[in-house]
Structures are given as structure tokens and as C-alpha cells.
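Undergrad: Provided below for reference: sequence and predicted model.
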Amino acid sequence: MSVNSFISKALRQSLILNIISQSVPSKEDVDSVIELTASKVVDDLKALSMTLYLVEEKEIVFKFVYFSPILWANNASLEQKFEDKKQKLLALRLPLETGLVGEVIATGESNFFCLDEDGPEKMLDLSKNTEFAVTSMLTVALKSDCRIIGAIQVLNKEPASDGSPRAFTRANLMCLEEVGGYTSALLLRMLDSNYKINEEDAARYISNYTDTPLVTDESDLSFDKTLLARVGADIIRTTNVLPYKLTSKNHVAVLMKNPLDITNREAFSLKTSLSIDEVWVASASLMDTLIKRYCH
């Protein structure tokens, strides 16, 4: 009963490539990060509704609102009702400490709600505003380096394939907190010109949104020194592609800061006659350290 992502994988990767290539982020980049985050959250958590809020001038602003097509099930009039609700919310600005979202933004503490654990009373007002009964909800702060810039909230999990209801779990909450953490860092880089994004946060963001595994410690990998000598230090430095093992005779696994850097991937393969089978994302500082260590 799952719905397709509202951002295709190809478009998601295109947006990521655009964002990370910009030295001076634009408003469009901010919008892209928000849309990418929404797509990631909906896909991973199978949420029927998702809202991303930002704090602007001491007010809570609805920056992104999503309702799953499951909620209207081919009913055109009901679909229009949800679209009207979405547009109304996107135009809304709330005082900073309004409601549960305001509380999460003020404290930085996540909120977990499940009907089976908490009872229906807590969600009566919210259910009136959403047009559907809220049975499960997660709300987390968008925070980085002790700065809170907004919140993400998801409502109700998609039903199982047999139609039976499902609820968010504590593990889902941890996943949402992780997404909120590295998304906040990237948004702060765009909203505050004085903010310097942590390299590890940037690498985690790229890894998650390109579906590429992340390496954070060189001890997690074993480097084939014969392969490194075969490729040569000059090629590794000029392409920023660091091979660490052969996966077959002429195929390799590599580390890159940006797995979507097609130009350097093709240059590496052309110069070495080696095809790249696997890519791992590494932060800029880890790549620099490893290249200095293995490329004399």
C-alpha cells in the first residue's frame, strides 16, 4: 500500500549535486534541502502526513506540508480538501511557543505519541485540524550545535499491505532525530553565512541522500597498497577518487567526497582502465588524511 516517492531518485541526486556544488547557497537550495528532507522522511518512515517547520522572526512557519494520496484514495473532492488544507497551512504563521511543535522547538526535546500508549485525549485537537484521526506521531527539533531552527513532525504510518494499522516506533523516532540533525546543519549553512557546517554532517547528508554507504574511520577499511601503486598518486589526487580494493580483475571499490561527481569518476576509469563498482562517501578531512598517507 506504499506510495511512490514524490521525488524520484534521479531528481533527488540531481538536487544534491546542485546543492553541494554551490559555494554560496541560494533560496532555491534551501527549498531543495527541505523537499529532499521531506522525501527522505516520507520514504523511510512511510508517513501519511509530514510537516517541516522553520523559525522565522520569532514565529513558526510551515515550510513544507505533505499528505499521502492514501488519505483520499482516488476521491477527487477529498483530494481537493487536503490540497486546500495544505495551502492554508503554508500561509500560516504561529507565535513561537504555540502547541506541541512550539514546545519541542523551545526545549529541543523530541515527542513520541502512540494511541495505544497515550490514549486519545492528547490528540483530540490535532485530529480536528488534520481531517483524520491521529493515532501515531513523532515530533523532533531541527537542531545543530545547540541551535534550534525548527521542527519535523510526522503523523500516522501507512497501513500494512493487508490494510492493518501500523504505528511509529521508538526506532523510527531515532531515525527522524538523525535526519533532523544533519538536515539542520545543512540548512544553517544556507540560512546563516557565518555558520560553518561540520564536515561529518555534510558527509552524512550526502551519504543518506545518495543511498551511498559512509565511512567515518579508516580502520573500517583495508587498503590494497599494490592497487594504490598501480593507480598512482597523481591520478588519485587529480580525480579525488581513492581506490582501496579490487572487487574483480578490472573493477574497484573507492572512496569519494561526492559520489555524484561523474566527471572525476569517468576520468579515473579512463586513466586507469578500472571500472568503479562500489563507492563509499568520506568527509573532506578524512579523504585528505588518507590521500596524504597512501599517496606519496
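TA: The structure has been received and is ready for your questions. Numbers count the residues shown, from 1 in each chain.

Undergrad: switch to C-alpha atoms for all contacts and neighbour counts from now on
TA: OK.

Undergrad: Checking residue 154 next. Helix, strand or coil?
TA: strand (DSSP: H, G, I helix; E, B strand; the rest coil).

Undergrad: thinking it is in contact with residue 137, fair?
TA: Yes: contact status for residue 154 versus residue 137: in contact at 5.7 Å, counting by CA atoms under 8 Å.

Undergrad: more crowded one of these two?
TA: residue 154 (26 against 23; other CA atoms under 10 Å).

Undergrad: take the one below as the second:
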Amino acid sequence: MTTKKQKVLVLLGPTAVGKTRLSLELAREYNAEIISGDSMQVYRGMDIGTAKIRPEEMNGIPHHLIDIHDPEEPYSVAEFQEQGGRLIEEISRRGKLPFIVGGTGLYIESLCYGFRFSPAVADEAFRQAQDAFAEEHGAEALHARLAAVDPESAARLHPNDRRRIIRALEIHHQTKVTLSSTQAAQKRESPYELCLLGLTMDRQILYRRIEDRIDQMLHEGLIAEVEGLLRRGCSRGLVSMQGLGYKEIATYLEGEMTLEDAVTLLKRDTRRFAKRQLSWFRHMKEIEWIGDFQEAHYHQNLLLIREIISRKLNL
């Protein structure tokens, strides 16, 4: 006897592409509950820099995996996979549609396809040695170490993403197998009946939206938010404080660069991050892409999205 797979709707795309507005409309139409697929929105008190949806904007639609960790506590993809899988079960039992929305490719893919994670255990001595190397020689030098043994993972990871770079090095150090080859060997069949929707748009338009969003974040109080986190003792070495917006503004607040330079760096790094997001999503072959997701074509795209959902999930 075959067990019927649970239907799961997924909406992904780069930062600032417009996922939030669409997700609310689709959630209302398809009686869905939203599971956030964002590695930064799990942290309490980190609202402006993560573009976190406000409670009053949720329109009564349940949102999960938002504000579940203090910024002092690191959050992992394995935790997300376990919690997200449990939520899919619970939401389905309530007769509602589980709806994953976000831009963290590894998190979303691990949940959709039930990835098994490397058996490599935490080696604190190895991690501390890599951390010390990065402090002495810089982020680029640590990134180069990864590029030498696992160029595919290095291409996906930003040089400032120290935690994930060290984890990839740790996996190779212990198992002599690269993180990228481990991920490539994962079973590609999903335990769910999936409909994956991907949003994108002209690259230059997306970049302008990113820069406008950062300007809006600054207007809404991003500097004060980061200042408050530093004041409560959140050091720049925390996983949470490595997030875009937080590390750049913290650098300014601690006197290491001007505000103008910090904002320029933030805009540049966010554009690069969006490019890496799209590169990650491109290898997920089952995504149905909405390639020109702009306001002028919103209702036309909505009709296309409804057709895709009907075809993939029979809803």
C-alpha cells in the first residue's frame, strides 16, 4: 500500500523580488499556513535588517519559524529541516496547505528533499584553528582554503560566511569527501507532492529594488537596531550578526568605516547575495519560474501561477 504524499507549495526567489506580497495572496486563496524558509528571520530582535513581516501585515495567516531563537543562539539547517518537517505534518493534519516561503536555498532544498547531513561531528579544535587562521590572514584566505579542496562549495559561499566555510572544511577534513559531492549525491525524489514556484526579474531592476529596500531599512531604523544588539552583548562573531546589514552596520558603529562606505558595501554584498541565491535555485530542476515578476505584469503572472498550482497540486 502506498502512502499518499502530502501536498506542499513552495515560493522562492532572491531577496527583494516580491515574495511576501504574493505569499499572502496565495496563502489566503489556498487556505495555507506559511513556513518561513529564511535563515535569519528565526532570530528575535532582528527585524528591520531581515525584512521580517510585521504581525499586523500577516492578515491573520499563520507564519511559522519566525522569532524562535535569540540571536546569541546559532540556528542550523538540520534544526530547520526537523522543525519544518514536523510543521508540514501538523499543517496538513489541520486540513491546510503547508506553504514554504523564503530565499535560503539550502534550508528549503533540505526540507523539500529530505537531505541527509554529513556524519562529520563538530571538531572544536579544528574550528578554532580555522577561525584563528581567518583572524590572522583574513576571510579571503580562509575562503581560498575551501576553494582548494571544494571549489563548488567555495563558489556558492561568500567569503564572509565563515561558519559555513569552516563547516565545509571540517567535513572534508574528517571524511575526505567534499560538501558539494555529498549534496550532489542526495536522493532527488521528494517525500512530498511539491509545487515549487520561483520568482525572478531583470537583474538591473532587481538590483534597484535591493538598493531601494536598503535605503528604506536605514530610514526605518536599521542603525538603531544593530546598535541595540551590540549593546546587549551580541558580538560581531555570532552567526546571527554575520547576516547582511548587521555585519556592515556593526563595522560602522565600531568605528572601522564611515556610514557611507558601510552602506555602499551592504548594497554591493546584497546584490552579490541575490546572484548567489539565483545560482543555487537554478540547479533545482523542478522549479517553475516566473521570469518577469514585476508590478506591471502582476495579475498576468498570478493567472500563470494559479495554472501551475492547479497542474502540480490539483488545487
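TA: Arrived safely. If you're wondering where the values come from, they're calculated on a predicted model, not measured in any experiment.

Undergrad: Now the TM-score, please.
TA: TM-score for the superposed pair, counting by TM-score structural alignment, normalised by the length of structure 1: 0.23. Supporting figures: 125 aligned residues with a CA RMSD of 6.7 Å.

Undergrad: Give me the helices and strands touching the longest helix belonging to structure 2, please.
TA: As assigned by DSSP state H, the longest helix anywhere in structure 2 is helix 259-282. Secondary-structure packing of helix 259-282 of structure 2 (3 or more CA pairs under 8 Å, 6 or more residues apart in numbering; DSSP states H and E): helix 105-113, helix 151-156, helix 203-220, helix 246-253.

Undergrad: what element comes up after the third one heading to the C-terminus?
TA: Toward the C-terminal end, the helix or strand that comes next after helix 203-220 of structure 2 (DSSP states H and E) is helix 222-231.

Undergrad: for that following helix, which positions count as buried?
TA: 222-223, 225-227, 229-230 (16 or more other CA atoms under 10 Å).

Undergrad: Stretch 263-276 of structure 1 too?
TA: By 16+ other CA under 10 Å, the buried positions in stretch 263-276 of structure 1 come out as 264-266, 268-269, 274-276.

Undergrad: any chance you could map the helices in the stretch 51-200 of structure 1?
TA: Counting by DSSP state H, counting those that start in this stretch, residue ranges of the helices within the stretch 51-200 of structure 1 are 76-90, 99-107, 115-118, 124-130, 170-191, 199-209.

Undergrad: Those: which one's closest to residue 255 of structure 1?
TA: For those, proximity to residue 255 of structure 1 was assessed by CA to CA; helix 199-209 is nearest, at 11.6 Å.

Undergrad: picking that back up, make a markdown table from the helices of the stretch 51-200 of structure 1 and add distance to residue 32 of structure 1 and mean neighbour count to it.
TA: Shown next, in a markdown table, are the helices of the stretch 51-200 of structure 1 (distance: least, CA to CA, whole Å; neighbours: other CA atoms under 10 Å):
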| stretch | distance to residue 32 of structure 1 | mean neighbour count |
| --- | --- | --- |
| helix 76-90 | 16 | 14 |
| helix 99-107 | 22 | 18 |
| helix 115-118 | 33 | 12 |
| helix 124-130 | 25 | 12 |
| helix 170-191 | 10 | 19 |
| helix 199-209 | 12 | 20 |
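
Undergrad: Need those in CSV (columns: distance to residue 53 of structure 1).
TA: Formatted as CSV, those follow (distance: least, CA to CA, whole Å):
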stretch, distance to residue 53 of structure 1
helix 76-90, 10
helix 99-107, 8
helix 115-118, 24
helix 124-130, 16
helix 170-191, 11
helix 199-209, 19
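
Undergrad: and of these, who's closest to residue 29 of structure 1?
TA: helix 170-191 (7.8 Å).

Undergrad: Now do that closest one against helix 199-209, angle only.
TA: 120 degrees (axes from the mean of the first three to the mean of the last three CA atoms, to 10 degrees).

Undergrad: Just list what helix 170-191 of structure 1 packs against, helices and strands only.
TA: Using 3+ CA pairs under 8 Å, 6+ apart, helix 170-191 of structure 1 sits against helix 27-45, strand 136-144, strand 147-157, helix 199-209.

Undergrad: May I see the buried residues of the third one?
TA: By 16+ other CA under 10 Å, the buried positions in strand 147-157 of structure 1 come out as 148-157.

Undergrad: cool, the first one as well?
TA: Using 16+ other CA under 10 Å as the burial criterion, the residues of helix 27-45 of structure 1 that qualify are 29-30, 32-43, 45.
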